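Enquirer: Here is a sequence together with a model predicted from it:
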Amino acid sequence: MTLTTGSESEEPPVRRAVCPGSFDPVTNGHLDIIARASKLYDVVHVAVMINKSKKGLFTVEERMDLIRECTTEYGNVEVESFHGLLVDYCKERDIPAIVKGLRAVSDFDYELQMAQMNNGLSGVETLFVPTNPTYSFLSSSLVKEVATWGGDVSHLVPPVVDRALGERLTNS
């Protein structure tokens, strides 16, 4: 006769993390960080920030659709929007970790303060991932600026984002 303690049938906890940002638009640098996080965590939430005081090039819904299309191959990425404190988003979804990419030392200064504040408010940890050197200069703002002036950004964003940028900038 075998006695069970109940622990044998318990599933291991799901490891969750969030990659937050405005993603206006999502770049290859963003996708590199999301892809790397998806290998470390069971579920990666991509949280698209809603900032009503800023007029984005793409709506929040368009950004979410673009990210979904670009991350389908990972199979463990969930894309949502949020408004408010990131720690509240994490608490509501039982997410203990934030994953952030760091391009340079200047990113670290700001992100360290945010990480310490988030941890102090809620105990949520921040994992810093060094950006692939190929994308160390890359930002959504630079992509939009170059694309606005007709520059080729096809090597900086996925093809679906490059097409969406072309259509948006041609029609504005």
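Expert: Alright, I've got the coordinates. In this text, all values refer to a predicted model and were calculated from it rather than measured experimentally. Numbers count the residues shown, from 1 in each chain.

Enquirer: going forward, measure contacts and count neighbours with C-alpha atoms only.
Expert: Noted.

Enquirer: Does the residue nearest the centre of the chain fall in a helix, a strand, or a coil region?
Expert: Among the residues of the chain, the one closest to the centroid is C19, at 3.3 Å (CA atoms, centre = their mean). What DSSP: H, G, I helix; E, B strand; the rest coil gives for C19 is strand.

Enquirer: What of the one 5 residues further on?
Expert: Applying three-state DSSP to D24 yields a three-state assignment of coil.

Enquirer: dropping in the other structure now:
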Amino acid sequence: MKTAVYPGTFDPITLGHMDIIRRAAHLVDRLVVGVTTNPSKSPMFTVGERLDMVKRETAGVADGKIGVVSFDSLLMDFAVREGASMIVRGLRAVADFEYEYQMAGMNQQLNPDIETVFLMADVSLQPIASKLVKEIALYGGEIGRFVTPAVAVQVRDRVNQIGRKGS
């Protein structure tokens, strides 16, 4: 059975993430979406909230081939724990590639048995980034074109809790 992991912070999960998840699920027998922390990012949602959000959004996608778990370890250790032979990463722009290329090289040094596979985001979804979705929402902008309706409600509710910027 071919298993891949698709790691990310998913804060929040976007339509771009969902595109990569759907497409990656067709390449493997089992896709594990790994929800993690990133010390360089300031999350809007807790790991638990993001885990629930990703589980809800991926429910029913790809006939149950998708699992969603949280992890707080090296990606390669997580991949081994899940029995993965592949890491899936989404690319939007050249800047993404430079970072991901370096990470893939480091990961290969840590475990040469696990391949990194890059999937280009759908052209219509390439500009979408969680960071930008949060920024737009914090300034009162409409985010419905970038996330599902349920995620949009969740983000708007969180913005109402923490307060909008520029008001």
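Expert: Arrived safely, thanks for sending. The structure displayed is predicted, hence computed values, not measured ones.

Enquirer: Overlay the chains and give the TM-score.
Expert: Remark: TM-score between the superposed chains equals 0.91 [TM-score structural alignment, normalised by the length of the second structure]; 159 aligned residues with a CA RMSD of 1.2 Å.

Enquirer: sorry, back to before: aligned against the second structure, show me the partner of the residue nearest to the centre of the first structure.
Expert: In the second structure, C19 of the first structure lines up with Y6, judged by TM-score structural alignment.

Enquirer: circling back: does the residue nearest to the centre of the first structure touch A97 like I think?
Expert: No: applying CA atoms under 8 Å as the test, C19 of the first structure and A97 come out as separate, 9.0 Å apart.

Enquirer: what's stretch 90-109 of the first structure aligned against in the second structure?
Expert: Under TM-score structural alignment, the alignment places stretch 90-109 of the first structure onto residues 79-98 of the second structure.

Enquirer: Quick one: end-to-end length of that stretch, please.
Expert: Chord length of stretch 79-98 of the second structure, first to last residue, is 22 Å (CA to CA, to the nearest Å).

Enquirer: Over to stretch 19-39 of the first structure?
Expert: 13 Å.

Enquirer: quick one: contacts of the match of stretch 90-109 of the first structure?
Expert: For stretch 79-98 of the second structure, contacts defined as CA atoms under 8 Å, 6 or more residues apart in numbering pick out 2-7, 17, 20, 24, 32, 100, 113-121, 126-127.

Enquirer: In the second structure, where's the longest helix?
Expert: In the second structure, taking DSSP state H as the definition, the longest helix is helix 94-110.

Enquirer: Tell me the first helix or strand C-terminal of it.
Expert: Remark: after helix 94-110 of the second structure, the chain's next helix or strand is strand 115-120, criterion DSSP states H and E.

Enquirer: Check the mean deviation of that following strand from the first structure.
Expert: Following the fit onto the first structure, the mean deviation recorded for strand 115-120 of the second structure is 0.5 Å by mean CA distance after the TM-score superposition for the first structure.

Enquirer: For that strand, grab the matching residue range in the first structure.
Expert: Using TM-score structural alignment, strand 115-120 of the second structure pairs with 125-130 in the first structure.

Enquirer: all strands for the second structure, in order.
Expert: 3-8, 30-36, 66-71, 86-91, 115-120 (DSSP state E).

Enquirer: Can you name the residues in contact with the last one?
Expert: To tie it back to what came earlier, the one meant is strand 115-120 of the second structure. By CA under 8 Å, 6+ apart, the surrounding residues in contact with strand 115-120 of the second structure are I20, A24, S85, M86, I87, V88, R89, G90, L91, R92, A104, Q108.
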